[in-house]
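Trainee: Got a predicted model here, sequence first, then my questions.
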Amino acid sequence: MTDPGRQTGLHGKIFRYGISAVGPIASAGSQLLLSLMLLKMLPPDAFGSFSFLFVASVFSWGLWSALFCAPLPILMSQGTAEDREAAPQCILAVSLVASVLALAVLFGLGLLLKVPPLAAFLFAAYGAVALIRWLARAYGYASGHPLRTTASDVTYSVALVAGVGLVMLTGHPSLDLAYAALLLAAALGLLPFGRAYLAKQFLHPRVRDAAGYAAIWRQHSGWSLLGVLTTEATANAHAYIVTGLQGPSAFAPLAASALMIRPIGVATNALSEFERAQMARQIGERRFAAAIGSVRTFRLALIAVWVATAIAIGLLLAFDPRLIFPAHYPLHFLAVGALLWLAVAGMRLIRAPESALLQAAGQFRPLAYASVLSAVVSIATVVLLLVTVGPLWSIGGIFLGEAVFACWTWVQAHRWRQAQGDGAPTLNHPREVVL
C-alpha cells in the first residue's frame, strides 16, 4: 500500500491531507450528529452530564497518546529490527490492561454524575474500546498503512450514524441506545485493521512483553504524560471547574457553544496524528528540512479550516441559530461563547504544528514544561473569572493558558531547529535539551 506521506509536490500534499482528514472528519461528524441530537432531546443537566463524560473520554485519548501513541512512531522508526518488533508488542500488551482500568474509572464517573447504571456501563465500555481503537489508529499511521486508519474511521462513522438514526426513529431520548451505538461503532471500527493486528492486540500479549515498558516510560512516556495532564488542565479547566462547582446544568451551555468549533478540533487532532508519524520518519532519516516544511504546510491547512469554520458560525448565528440550539440556550450566550471559542481555537492552531514537531523528535520534556506553566495560568484564571463574572467568561482563562502554551512551544521548537543546524544533540536524547 502506498504511503501518502511519501508523495511529493502539491498533488502529494493534497492527497496526504485528504487521506488523513477524511476518516477523522467522518467520525467527528457522526459524533457531532449524536451530540446535536442529544442537545435537542435532553434537558440541560442530562446534556451537561453527557458532554462531561465525552470530555473525560477525549481526555483518555490524550492519555493514550502520551503513554502509547506518541512514542510508537519513534520506536518503530529507530533502533534495531528486533527493537522495532518488540516495542509495539510491549505497548499493545500494556495498553490492553490499561483499557480495562479506564472502563472502571469511566463507569465510576458516570455513576457520580447520576447517569443510570446501564447507560454509565455502556459509555464506559465504549470508552475502553475507543482507547483500543485509538492506539490501532496510531499503529496504522506508524506502520505506513494510513488507509486502514481511514477505513476504521469510516466504519465507525457509518455505524454511529446508523445508531443515531435508530435513536431518532424511537422518538424519545434514550441514553442506553445512544451509548450502545457508540460502543458498537467503536467495536466495528477495529475490524479494518485486520486479523494480524487484532491477534497482536488480543491474543499475543504476554506478561513478559510488558516488562519493556519501563524503558519506554523513562525515555518518552513519563514526560509526555505530564504534558498531557497539564495540557488537559489548560484546555478543559473550565469543564472540570464549572461542573465541579456548579453542576452539569451550568456546563451545558458552555458545551453547546463549544460544538460550533468542533471542526477545528477535528482537523487539528487528525492532522497532528498524521503529521507526527510523518515527521518522526523524516527526522529518523535526518531530513530535517522536510520536517520543517511539514510544519508550514500543516499550519496553512489549519488556518484554512479556522477561517471556514468562523464563516460557517457567523452564517448560522445570523440566519438560523435555532436550527441547532434549543430555545433554552440564550443567543447572546451562544454568540459570545462562539467568539471566545474561536479565539481559543486560533491560539491552539498556532502551536499545534510545533507541538507535533517536538513530539516527533522525542522532545517531550520541553512540551511538558510548557504545558505545566500554561495549566497554572489557565486554572487560576478560570477560577477567578468563574467567581467574578460567571461560567461564560471562564473561557477567557482557557485562552490565556493557550497563549502561554503557544509562546513557550514556539521558543522550544526554535531551539530544537537551531540545534539541528548546529549539530547539537538531537531527537533521541530529550533529557539533554537545555531549557
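Mentor: Nice, I can see it.
Trainee: switch to C-alpha atoms for all contacts and neighbour counts from now on
Mentor: Noted.
Trainee: Show me what the helix or strand I283 falls within is packed against.
Mentor: Using DSSP states H and E, I283 falls within helix 262-284. Applying 3 or more CA pairs under 8 Å, 6 or more residues apart in numbering; DSSP states H and E, we find helix 262-284 packed against helix 9-41, helix 71-77, helix 117-142, helix 288-319, helix 331-360.
Trainee: Format those as TSV; extra columns: distance to T150 and mean neighbour count.
Mentor: Formatted as TSV, those follow (distance: least, CA to CA, whole Å; neighbours: other CA atoms under 10 Å):
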stretch	distance to T150	mean neighbour count
helix 9-41	5	18
helix 71-77	17	25
helix 117-142	8	24
helix 288-319	19	16
helix 331-360	20	21
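Trainee: can you tell me which of the ones you listed comes nearest to F59?
Mentor: Nearest of the helices and strands packed on helix 262-284 to F59, taken as CA to CA: helix 117-142 at 10.4 Å.
Trainee: other SSEs contacting the very next helix or strand once past the closest one?
Mentor: Sequence-wise, the next helix or strand downstream of helix 117-142 (DSSP H and E) is helix 146-170. Helices and strands touching helix 146-170, by 3+ CA pairs under 8 Å, 6+ apart, are helix 9-41, helix 117-142, helix 175-188.
Trainee: So which elements touch the shortest one?
Mentor: Yep, that's helix 175-188 we're talking about. Where contact means 3+ CA pairs under 8 Å, 6+ apart, helix 175-188 is packed against helix 117-142, helix 146-170.
Trainee: Next one for the comparison:
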Amino acid sequence: MAADQAIIRLSASLGGRYLSRLAGEGPQSVYHFCLNIVLLRTLSPYDYGTFSIIFITAATATLFSDALFAIPATVYIPSRCGCAARVLDVTIGSVALLVCSALSIVASIVIWVWLGILSVSCFGSAFIGLWALRNYTRAVALAQPSRAGGARATLSDLTYVVSGTALLIVVPRVLYLPLTPGLVFGGLSAACALGILPCFLDRGWRIRISFRARIFRRYGVFLPALVWSLAGAGAAILLGQSQAFLVAGIAGPAAFAPIAAGFVLLAPIRVLTGSVLNVLRPELSRRDETRDAASIQKVLIFSVQCALLFVLAYGACLLLAWPLVKSLLFAKQFVGEPMSLIVTMAWLTAMTYTAYQPFRALAQSQSRFRDITLATLAGGITGFTTVLLLLLTFGPAISIGGALVGEATTLFLLWGAYLRSGAPGFVARFGGT
C-alpha cells in the first residue's frame, strides 16, 4: 500500500525512525488523552480513580513485558539473522504469550477481590494482559532489520487507535449503554487485540507458537542476564508508580483522581520517551556490535537533545494555554484542588524522567542491566520514602515532590554509571572532566 511505502521511506534515517514511531504513538497519545478527558468529565471521581489505577497497572505490566520479552527481542534479535532470528522469535514469543495470559488471570482475581465488579474484573484484566502482549509484538517488529518493521509497529498503533475510538463511540450509542469503566476496558481490550495483528504482516516467516520443554530451556539461557533486567522493572515500578499506589491506598481513588488528571496532561512526554526507547535499543545494539563508539555517542547526543527540546517546548505551550486548560478541564471537577501545583510538579518529574532514558537505553543495549537496576532501585527507595513522608505530612498533591526526588536520584546515578563506562566524546563535548 502507498501508506506502507511512505512509512517505510520515512524510517530510512534515525530522525525518520523517530518520526515514524511518533506517527503511531502520537495518535495513540492523543487518543488516550481525549479518552481520559471524556472520562474525567463523565465518570464520578471514584470511578475515574478506579479507571486510572487499573490503567496505571496495565502500564506497569508493560514494564515487566519490556524486561522479560521486549528488551531481549530488541537487543538480541538485531544481532542475529536468518534461522537464528526466527528461532529466537518463536522462543520469546511463546513465553510472552503464556506469561501475559497468566498475568490476565491473576489480575482478574485481584480486581474482583478489590472491587467485586464482574465487568471491570474481566475486561480490566484482559486489557492488562493484551497491552503487555501488544507492547512485545511492537518491539519485535521494531527489532527487524528491514525498515518495514517500523511500518508494522506504526500500523499497530494506528489500528489500536482507530478500532478503540470506533468501539467506544459505536457500542454505547447502538446498545444505549452508559460509559462505565467496564465498558471502556472492554473496548480497549478489543482494540489491543486488533492492534496486535499488523505486527505479523509480511514478516517473511509464518507465526509459530510452541510450549514444548525445549522452548523454555532455550529461553532459560537468557535468564541470568535478565535477572537484573527483571529486578530493574520492579525497581522502575517502585520509582514510577509508588506515588500513585500510596495515594490510592492511603487516601483512596477519589484523592488520586486530581493527580491522575494532572499527569494525563503530560502523557505526550511519556509517548515521546517510549518512541525514543523503542528506536534507540535496537539501533544502539546494532552499532555496539561494530564497536563504533563515535557513532553511539552521536546517536545518544541527538536523542537527548531532541527529547529535552520537546519537553521544554511542551511545557512552554502548556504554560501559555494554562488558563484555558484549567477552566475547560478542571474547573468543575476538581474545585479547590491545587491543579497548577500538581501539573507543574508533574512536568518537572516528566522532564527528569525523559533526561535519563537515552542513557538507560544504551545500558540496556550493552546488557548492563545491573547499572540500571541499582540506579532505579536507589531512586525508587528514595522516592517511596519521600512520597510517604510528604503524603502523611502535607497531603496527596505535595507528595508528587517525592516522585521528583526519586527520578532525580536515578538520573544522577545513571549519568555517573554512563561516565564510568567510558564516554570521552560526550564528556568533552559538554565540558566534563
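Mentor: Structure received. Fair warning: this is a prediction, and the values are worked out from it, not measured in the lab.
Trainee: quick revisit: quick one, which of the helices and strands packed on helix 146-170 of the first structure gets closest to P253 of the first structure.
Mentor: Closest approach to P253 of the first structure among these is made by helix 9-41 (10.0 Å; CA to CA).
Trainee: after the closest one comes which helix or strand?
Mentor: Counting by DSSP H and E, the next helix or strand C-terminal to helix 9-41 of the first structure is helix 44-64.
Trainee: so how much does that next one differ from the second structure once superposed?
Mentor: Taken over the aligned residues, the distance from helix 44-64 of the first structure to the second structure averages 0.5 Å (mean CA distance after the TM-score superposition for the first structure).
Trainee: What residues in the second structure pair up with that helix?
Mentor: Aligning helix 44-64 of the first structure against the second structure (TM-score structural alignment) gives residues 45-65.
Trainee: Which positions in the matching stretch come out as buried?
Mentor: Neighbour counts over stretch 45-65 of the second structure (16 or more other CA atoms under 10 Å) mark 45, 47-65 as buried.
Trainee: Just the residues contacting it, thanks.
Mentor: The contact list for stretch 45-65 of the second structure, computed with CA atoms under 8 Å, 6 or more residues apart in numbering, reads 39-40, 96, 124, 127-129, 131-133, 135-136, 180-181, 230, 233-234, 236-237, 241, 244-245, 248, 253-257, 260.
Trainee: Need the helices and strands packed on helix 175-188 of the first structure in a markdown table (columns: distance to G9 of the first structure).
Mentor: Shown next, in a markdown table, are these (distance: least, CA to CA, whole Å):
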| stretch | distance to G9 of the first structure |
| --- | --- |
| helix 117-142 | 20 |
| helix 146-170 | 19 |
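Trainee: For I14 of the first structure, find the nearest of these.
Mentor: For these, the distance to I14 of the first structure is smallest for helix 146-170, at 14.7 Å, taking CA to CA.
Trainee: Work out the gap between the closest one and the centre of the chain.
Mentor: For helix 146-170 of the first structure, the gap between its own C-alpha mean and the chain's C-alpha mean amounts to 18 Å (CA atoms, centre = their mean, to the nearest Å).
Trainee: Map S229 of the second structure onto the first structure.
Mentor: Checking with TM-score structural alignment, S229 of the second structure has S224 as its match.
Trainee: After superposing, tell me the mean distance of the longest helix anywhere in the second structure to the first structure.
Mentor: If you go by DSSP state H, the second structure has its longest helix at helix 83-115. Mean deviation of helix 83-115 of the second structure from its aligned counterpart in the first structure after superposition (mean CA distance after the TM-score superposition for the first structure): 1.9 Å.
Trainee: Just the angle for that helix relative to helix 45-65, thanks.
Mentor: Calculated by axes from the mean of the first three to the mean of the last three CA atoms, to 10 degrees, helix 83-115 of the second structure forms an angle of 150 degrees with helix 45-65.
Trainee: Please point out which parts of helix 83-115 of the second structure sit buried.
Mentor: Of the residues in helix 83-115 of the second structure, 85-97, 99-101, 103-105, 107-108, 111-112 count as buried by neighbour count, 16+ other CA under 10 Å.
Trainee: what distance separates that helix from the centre of its chain?
Mentor: Its chain's C-alpha centre and that of helix 83-115 of the second structure lie 17 Å apart, by CA atoms, centre = their mean.
Trainee: which strands and helices sit next to that helix?
Mentor: By 3+ CA pairs under 8 Å, 6+ apart, helix 83-115 of the second structure packs against helix 71-76, helix 118-143, helix 213-220.
Trainee: among those, which is nearest L362 of the second structure?
Mentor: Across those, L362 of the second structure has its closest neighbour in helix 71-76 (10.4 Å, CA to CA).
Trainee: my guess is T349 of the second structure contacts E407, does it?
Mentor: Yes. Contact criterion CA atoms under 8 Å: T349 of the second structure and E407 qualify, at 6.7 Å.
Trainee: quick one on the thing from earlier: what about the helix holding I283 of the first structure, how far off from the second structure?
Mentor: With mean CA distance after the TM-score superposition for the first structure, helix 262-284 of the first structure averages 1.0 Å from its match.
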